[in-house]
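Undergrad: Sequence and computational prediction follow.
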Amino acid sequence: MVRGIRGATTVTANDAEVILTATRELLEAIVAANGVEPDDIASVFITMSSDLNATFPAEAIRTMPGWEWVPLMCASEIDVPGSLPRCIRLLILTDTTQSQREVKHVYLGEAKRLRPDLAED
């Protein structure tokens, strides 16, 4: 069954290395929490809030061993007034035997405010 796994994090600055590091950390946390491997992944969608544009966050994933062939797509978030600034989100579509309730979505740092019902401390 293909399931979606969500995740989000925030960064302190619109800086390429900061964005790449945060994207890598978020992906690694999602993968660890759900026990998925790159070969299980159908695709990864990455969005960033409009105040982040220093780099494509997909570059962080493309350089990770084993992730070279996973389809990646970057996009901008809708600029809604009052939305969380400097936010990076991932949506991973993966083959898994986990039910919707068993999937562990990962929210790091300030992004925990987006889904406090799903964020673990």
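TA: Ah, there it is. Because the structure is a prediction, the values reported are computed rather than measured.
Undergrad: CA only for contacts and neighbour counts going forward, please
TA: OK.
Undergrad: where do the helices sit along the chain?
TA: If DSSP state H is used as the criterion, the helices of the chain fall at 16-34, 58-62.
Undergrad: how close does Ile19 get to Pro71?
TA: Here the distance between Ile19 and Pro71 works out to 19 Å (C-alpha to C-alpha, to the nearest Å).
Undergrad: ok, those two, which is more surrounded?
TA: More neighbours surround Ile19 than the other of Ile19 and Pro71, with 29 against 13 (other C-alpha atoms under 10 Å).
Undergrad: ok, that one to Ile46 distance?
TA: 12 Å.
Undergrad: Could you do Ala22 as well?
TA: For Ala22 relative to Ile46 (C-alpha to C-alpha), the value is 12 Å.
Undergrad: Next, count neighbours for the residue lying closest to Glu68 once chain neighbours are set aside.
TA: Computed as C-alpha to C-alpha, 6 or more residues apart in numbering, the closest residue to Glu68 that is not its neighbour in sequence is Arg62, at 5.1 Å. Counted with other C-alpha under 10 Å, the burial measure for Arg62 works out to 16 neighbours.
Undergrad: try this one next to it:
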Amino acid sequence: MIRGIRGAITVSADHADEIQEETQRLVLEMAKENNIEPEDVASVIISTTTDISSAFPAKAVRTIKEWNYVPVMCTHEMDVPGSMPLCIRVMMHVNTGVGQKEIHHVYLNEAKKLRPDLSAKSQVSSK
């Protein structure tokens, strides 16, 4: 069965190096928390807030060892007034037998504020 795993992370500024590092950090943490191997991943959709434009986060994923064949695509989030700035969001579609309630969604940095209910679940499970 294919399940979606959500994740989000913020960066401090629109700098290509930081976007690459933090995107890789998020994706690897999502995989680790859910015992996912690249071969299990059907596709990844990455969105960024419109204030991120100096690098493609999808390129960061493709450069992770063994992730180069995973289909990855980038897009921009809706530009809603008052929304969290400098945010990278990931929707990872994975083949898994794990139930929906057992999926560990990962929110890092300021993005923890987006879903404190899911961020707390992930923190408890990783201890």
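TA: That came through fine. Bear in mind that the values here come from a model prediction, so they are computed numbers and not experimental data.
Undergrad: Quick check: TM-score for this pair?
TA: Once superposed, the chains reach a TM-score of 0.98 (TM-score structural alignment, normalised by the length of structure 1), with 121 aligned residues with a C-alpha RMSD of 0.6 Å.
Undergrad: hmm, back to that, for the helices of structure 1, which one sits closest to Ala119 of structure 1?
TA: With respect to Ala119 of structure 1, and counting by C-alpha to C-alpha, the nearest of these is helix 16-34 at 11.8 Å.
Undergrad: Mind reading off the mean deviation between that closest one and structure 2?
TA: After superposition onto structure 2, helix 16-34 of structure 1 sits on average 0.3 Å from its aligned residues (mean C-alpha distance after the TM-score superposition for structure 1).
Undergrad: which ones are touching the residue most central in space within structure 1?
TA: When structure 1 is reduced to its mean C-alpha position, the closest residue under C-alpha atoms, centre = their mean turns out to be Leu90, at 2.5 Å. If you count contacts by C-alpha atoms under 8 Å, 6 or more residues apart in numbering, Leu90 of structure 1 has them with 5-8, 27, 44-47.
Undergrad: For these, give me CSV that also has distance to Asp15 of structure 1.
TA: Output for those, formatted as CSV (distance: C-alpha to C-alpha, whole Å):
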residue, distance to Asp15 of structure 1
Ile5, 26
Arg6, 23
Gly7, 20
Ala8, 17
Leu27, 18
Val44, 22
Phe45, 20
Ile46, 17
Thr47, 16
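Undergrad: export the residues you listed to TSV and tack on distance to Glu110 of structure 1 and neighbour count?
TA: Formatted as TSV, the contacts of Leu90 of structure 1 follow (distance: C-alpha to C-alpha, whole Å; neighbours: other C-alpha atoms under 10 Å):
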residue	distance to Glu110 of structure 1	neighbour count
Ile5	19	19
Arg6	15	20
Gly7	12	27
Ala8	9	28
Leu27	16	22
Val44	22	22
Phe45	20	16
Ile46	18	22
Thr47	16	22
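Undergrad: quick check, nearest of these to Leu114 of structure 1?
TA: Using C-alpha to C-alpha, Ala8 is the member of the contacts of Leu90 of structure 1 that lies nearest Leu114 of structure 1, at 8.3 Å.
Undergrad: what about the closest residue to that closest one other than its chain neighbours, how many neighbours?
TA: Distances taken as C-alpha to C-alpha, 6+ apart place Arg89 nearest to Ala8 of structure 1, at 4.2 Å, with adjacent residues excluded. Arg89 of structure 1 has 26 neighbouring residues, counting by other C-alpha under 10 Å.
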